[in-house]
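Asks: show me the folded form of this:
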Amino acid sequence: MSTQAIAVVASDVVAGLLGAGFNGAVRLPGEPEYDEQRRSVIPSVDSRPLAVVEAYSRTDIQAAVRTAREYGVPLAVQATGHGTRVPADGGILLKTTAMTSVLIDPERRIAKVAPGARWGAVLDAARQFGLAPLSGSHRDVGVTGYTLGGGVGWLARKYGFAADSVIRAEVVTADGRTVTASADQHPDLFWAIRGGTGNFGVVTSLEFRLYPVREVHAGIVYYGIDRAAAILRRYRDWTATIPNELSTAVVLTRIPGTEQRAVATKVLYAGPADVAEHLLKPLFETAGPRLAGELRTIEYADAAMGGTPARHLDFLDTLTDEVIDTVTELEDATVEVRHWGGAMAHPGPAAGPVGHRAASYSLIIDREVADLPNSGRTFVNFLGDPDRADTAYSPADLRRLRAVKRTYDPANFFHLNANIRP
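Replies: So this is what the prediction gives:
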């Protein structure tokens, strides 16, 4: 499409937005801030939309949806950009970054957030009441995308996935209507969005439970890389004995600020330090001398420990010797083995379609590894290839998700995502 044609289409879209009652910011190609605003956190996503529109309200979101449909252009939704997987080339990139309100109801232990809120704001608001959300590994990650994709954080073994904590959402559907999704209103949609991500509409507000967690014993400690195989074998046996309050991961990586390879053990225990140290003793005795790092009793809001970029992701029912031998021979890769289970594996009867709940471990590597066996299972939050979205769900859940999609978005208007086809 020529530059002149793009300008004509873009001007039509702007006119449509204004006519639909849009009051947010619009940035077109060639204008200041267009390039900055179109970017995703993920470098491989180089989106070239006709317009970047920043919503300030639910009305703005409705206007963007209706305009995209009227002019037949695709629409992608972006809050912080961490979950953006498909570029909005030739369409509208709808940003909710400016909608950041966070409200805490300490009596009911509930948070209500706007679609652009980040976990850091929720953590800081909830900590004043001794409460915690089921947040992710980084404070700057957006709440909505993370939660709708499932959301596995450091309290997940104790309380479940972030999606399991959702009690209510407001959603703008493909026809521009706003509906409330809860156990009592549009229960099919409520089920689907709690793991089915943005396939069914644009979430304009989200309500979820908070939990009575103020302090945790947490941190990262580093051990010699020569102990990697022994640590992972001990980890395999040890994780079968620990309580749900204890969440851990073993990472083959480098000590920060150095080129020294090491085995990092990430730990968060939702309880007293002395109990945590007692539980960890068998693992740490196998690990040998500590090279760096420490565990401390800190507020949960300060306990973010980061994650590993997922070029290779698999779920393991057991940590086999073959897997251990293969990953410990990778000299330059970052490898994370994370313990799952606990409350994640025991959802309530009305829980959403978060996939592969019964897995014992996740295996994440920051590069592709051909020699590893792969179950083919994925997880929406870690999905590198959006065309593999179907593998994030069980066959039964996928059939049900497609049925809900046919009800709320039969034309697959919301498809620039980890798409579930009608």
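Asks: C-alpha only now, for contacts and for neighbours.
Replies: Will do.
Asks: quick check: chain neighbours aside, which residue is closest to Gly293?
Replies: Val221 (4.2 Å; CA to CA, 6 or more residues apart in numbering).
Asks: for that neighbour, helix, strand, or coil?
Replies: strand (DSSP: H, G, I helix; E, B strand; the rest coil).
Asks: quick one: it from Ala287, how far?
Replies: Counting by CA to CA, to the nearest Å, the gap from Val221 to Ala287 is 10 Å.
Asks: state the distance from the residue nearest to Gly293 to Ile167.
Replies: 36 Å.
Asks: with Pro422 instead?
Replies: On the measure of CA to CA, Pro422 and Ile167 end up 25 Å apart.
Asks: any chance you could map the helices in the stretch 51-200 of the chain?
Replies: All helices of the stretch 51-200 of the chain, identified by DSSP state H, counting those that start in this stretch, fall at 58-71, 119-127, 143-148, 156-159, 187-196.
Asks: thought Thr204 was touching Ala114?
Replies: Yes - counting by CA atoms under 8 Å, Thr204 touches Ala114, with 6.0 Å between them.
Asks: circling back to that earlier point, okay, Val221 and Ala287: which has more neighbours?
Replies: Higher neighbour count among Val221 and Ala287: Ala287, with 24 against 20, using other CA atoms under 10 Å.
Asks: Arg233 is in contact with the more buried one, correct?
Replies: No - using CA under 8 Å, Ala287 is not in contact with Arg233; the gap is 10.7 Å.
Asks: for the residue nearest to the spatial centre of the chain, give me its contacts.
Replies: Geometric centre of the chain, nearest residue: Tyr146, 2.9 Å, by CA atoms, centre = their mean. Residues near Tyr146 by CA atoms under 8 Å, 6 or more residues apart in numbering: 83, 136, 162, 381.
Asks: please provide the structure for the following sequence as well, for comparison with the first:
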Amino acid sequence: MPVTPAPGPGPGPGADGAGAGGLRALGSRLEGALVLPGDAGWDAARAAWQLAVDQRPAAVVLARSAADVAATLKTARARGLRVAPQSSGHNAAPLGHLNDTILLRTSEMANVHIDPVRRLARVGAGVVWSEVSAAAAKHGLAGLAGTASDVGVVGYTLGGGLSWFARSHGLAANHVTGATVVTADGRVLRVDAAHEPDLFWALRGGGGAYAIVTELEFALFPITEVYAGALYWPIERAGEVLTRWRDWTAGVPDAITSLGRLLRFPPLEDVPQPFRGRSLVAVEAVAQFGQEAADALLAPLRELGPELDTFAPTPPSRLDLLHLDPPGPTPATGDGFQLAALNDETLAALLAVAGPDADVPLLTVEARHLGGALAPDAVPGGAVSSLDAAFAVFSGGLTFDTSSTAAVHAALDTLAAVLAPWRAPLAYRNFTERRRPDDGVGFEPDHVRQRLRRVKQTYDPGDVIRANHPVEPSR
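Replies: Prediction:
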């Protein structure tokens, strides 16, 4: 579904018509393709997964190799442009306008290699999680994938990576073992604990502002089956269900990751019949136990008599169906933050603005249980190796037009304001889809931020590489 062009800034200073020769010469040096405004396929090339985001860069490069990335960076530097790497574009909104930027699409860099002996995956920058999950499953292995199967592995992992195994294994970024990157000056580097260690540290949870990753290597785990599913009740029971779930999370082992969720399904044919046009409260969970042990742990939730119970033995490669994420690009807007506590007052405030008596345009309002291996110092890693909060909140709605966009943004603002007294000091990069660091949102402590800025200064002093959550060089 292509994005419809909208009024606003035109092509940047390096595009054809805005400077002698423009960018056409770059195309002849690429294994992939260069797409400029007005070319056939322009709208498809520039479209992000978030169809509500109208990306209009100076040019799009459909890269196939590290050499393509290097050529793009060198051309951008020579023309005073920037480069924004993007795989799927799930968190595209914080990039802002791109009229001075070459959008570097990596979807054609899709190699996947599984080393079953060393339990490692090595993937290209354009690979999405469904591809890794399917390949790893053939060897009885699983990666720390997110809830959506079409999320790009690299962007997800550089931003932290919150999976269904997060409470037992920590962030996906903690399990990165190496990467191939292209620096702003066009050098291709191997990055790991022994090579470019400062850059290796920054890439693990600190985002993608320092160098462009063309390949990522990370650990896999011998997980072949879990007990997973969801329990659903009418939204009118949200208070008792979410209170029971919150109390239940206080005693569960780290081998269970779960979330509580308010859902409002539109009356669309694409929505399965049990959910179409309905409002529900749900608890989703993945337990790394056998069915008997998991059933015993789930008993306090089932005592509430759910209308629908989908729990069953599930291979990790099928967990992408659990969260009911859209099956493809969607015109949606979301945002998130972290909570230091989810006490009775927090729940009451949440239900007042998003519960059964509220008229809100949000499809989902969810709180994910953190702790366990996500806690500070639980698992060693890089720049961001933990989430110092009790729960992570994410909410979103469909934004088809100006009216729905305004309504969803207003609802997200209201939810954030109402829950502000219980918010944790730091946010999680991958759930922050509307805010930017210059809006006062922080993703790491100040001393970590300063070190990240020094890494940026070392590898990209001209700030050529543009990330959705930028890090400025330390001048």
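Asks: just the helices of the stretch 51-200 of the first structure: most buried one?
Replies: helix 143-148 (a mean of 27; mean count of other CA atoms under 10 Å).
Asks: which part of the second structure matches that one?
Replies: Counting by TM-score structural alignment, helix 143-148 of the first structure lines up with residues 153-158 of the second structure.
Asks: and the matching stretch, how far out from the chain's middle?
Replies: 7 Å (CA atoms, centre = their mean, to the nearest Å).
Asks: what packs against the longest helix along the first structure?
Replies: Counting residues, the longest helix in the first structure under DSSP state H turns out to be helix 3-19. Helix 3-19 of the first structure sits against helix 58-71, with contacts defined as 3 or more CA pairs under 8 Å, 6 or more residues apart in numbering; DSSP states H and E.
Asks: between helix 3-19 and the helix it packs on, find me the angle.
Replies: With axes from the mean of the first three to the mean of the last three CA atoms, to 10 degrees defining the directions, helix 58-71 of the first structure sits at 130 degrees from helix 3-19.
Asks: pull the residues that contact helix 58-71 of the first structure.
Replies: Outside of helix 58-71 of the first structure, the residues within contact range by CA under 8 Å, 6+ apart are 13, 16-17, 20-24, 53, 55, 74-75, 91-92, 94, 172, 174-178, 202, 204, 413.
Asks: ok, of these, which come out buried?
Replies: The neighbour count (16 or more other CA atoms under 10 Å) marks 13, 16-17, 20, 22-24, 53, 55, 74-75, 91-92, 94, 172, 174, 176, 178, 202, 204, 413 as buried among these.
Asks: tell me, how many residues neighbour Arg436 of the second structure?
Replies: A count of neighbours around Arg436 of the second structure, defined by other CA under 10 Å, yields 19.
Asks: can you tell me what it aligns to in the first structure?
Replies: In the first structure, Arg436 of the second structure lands on Asp387 (TM-score structural alignment).
Asks: one step back: quick one: map the residue nearest to Gly293 of the first structure onto the second structure.
Replies: Mapped onto the second structure by TM-score structural alignment, Val221 of the first structure lines up with Leu231.
Asks: thought Glu284 was touching that match, still the case?
Replies: Yes - counting by CA under 8 Å, Glu284 is a contact partner of Leu231 of the second structure at 6.6 Å.
Asks: joint contacts of those two?
Replies: Counting by CA under 8 Å, 6+ apart, Leu231 of the second structure and Glu284 have no contacts in common.
Asks: thinking again about what came up before, in strands only, show me the contacts of helix 58-71 of the first structure.
Replies: In strands, defined here by DSSP state E, the members of the contacts of helix 58-71 of the first structure are 53, 75, 92, 94, 172, 178, 202, 204.
Asks: wait, the fourth one sits on Glu54?
Replies: What that stands for is Leu94 of the first structure. Yes - taking contacts as CA under 8 Å, Leu94 of the first structure lies within contact range of Glu54: 6.0 Å.
Asks: ok, for the counterpart of Arg119 of the second structure in the first structure, nearest residue in space, not its chain neighbours?
Replies: Matched to the first structure by TM-score structural alignment, Arg119 of the second structure sits across from Arg109. Nearest non-adjacent residue to Arg109 of the first structure, counting by CA to CA, 6+ apart: Leu210, 5.0 Å away.
Asks: surely the one you found and Leu134 touch.
Replies: Yes - between Leu210 of the first structure and Leu134 there is a contact at 7.4 Å, judged by CA under 8 Å.
Asks: joint contacts of those two?
Replies: Common contacts of Leu210 of the first structure and Leu134 (CA under 8 Å, 6+ apart): Ser165.
Asks: state the distance from the counterpart of Gly201 of the first structure in the second structure to Tyr428 of the second structure.
Replies: Using TM-score structural alignment, the equivalent of Gly201 of the first structure in the second structure is Ala211. Relative to Tyr428 of the second structure, Ala211 of the second structure is positioned 21 Å away (CA to CA).
Asks: now swap in Gly206 of the second structure and tell me
Replies: Taken as CA to CA, the span from Gly206 of the second structure to Tyr428 of the second structure is 10 Å.
Asks: now for these two: what residues contact both?
Replies: Shared contacts of Gly206 of the second structure and Tyr428, counting by CA under 8 Å, 6+ apart, come down to 159-160.
Asks: one step back: for the match of Gly201 of the first structure, which non-adjacent residue is closest in space?
Replies: Ala211 of the second structure sits nearest to Thr183 (CA to CA, 6+ apart), 4.7 Å away.
Asks: so what does the one you found match up with in the first structure?
Replies: Alignment note: Thr183 of the second structure maps to Thr173 in the first structure; criterion TM-score structural alignment.
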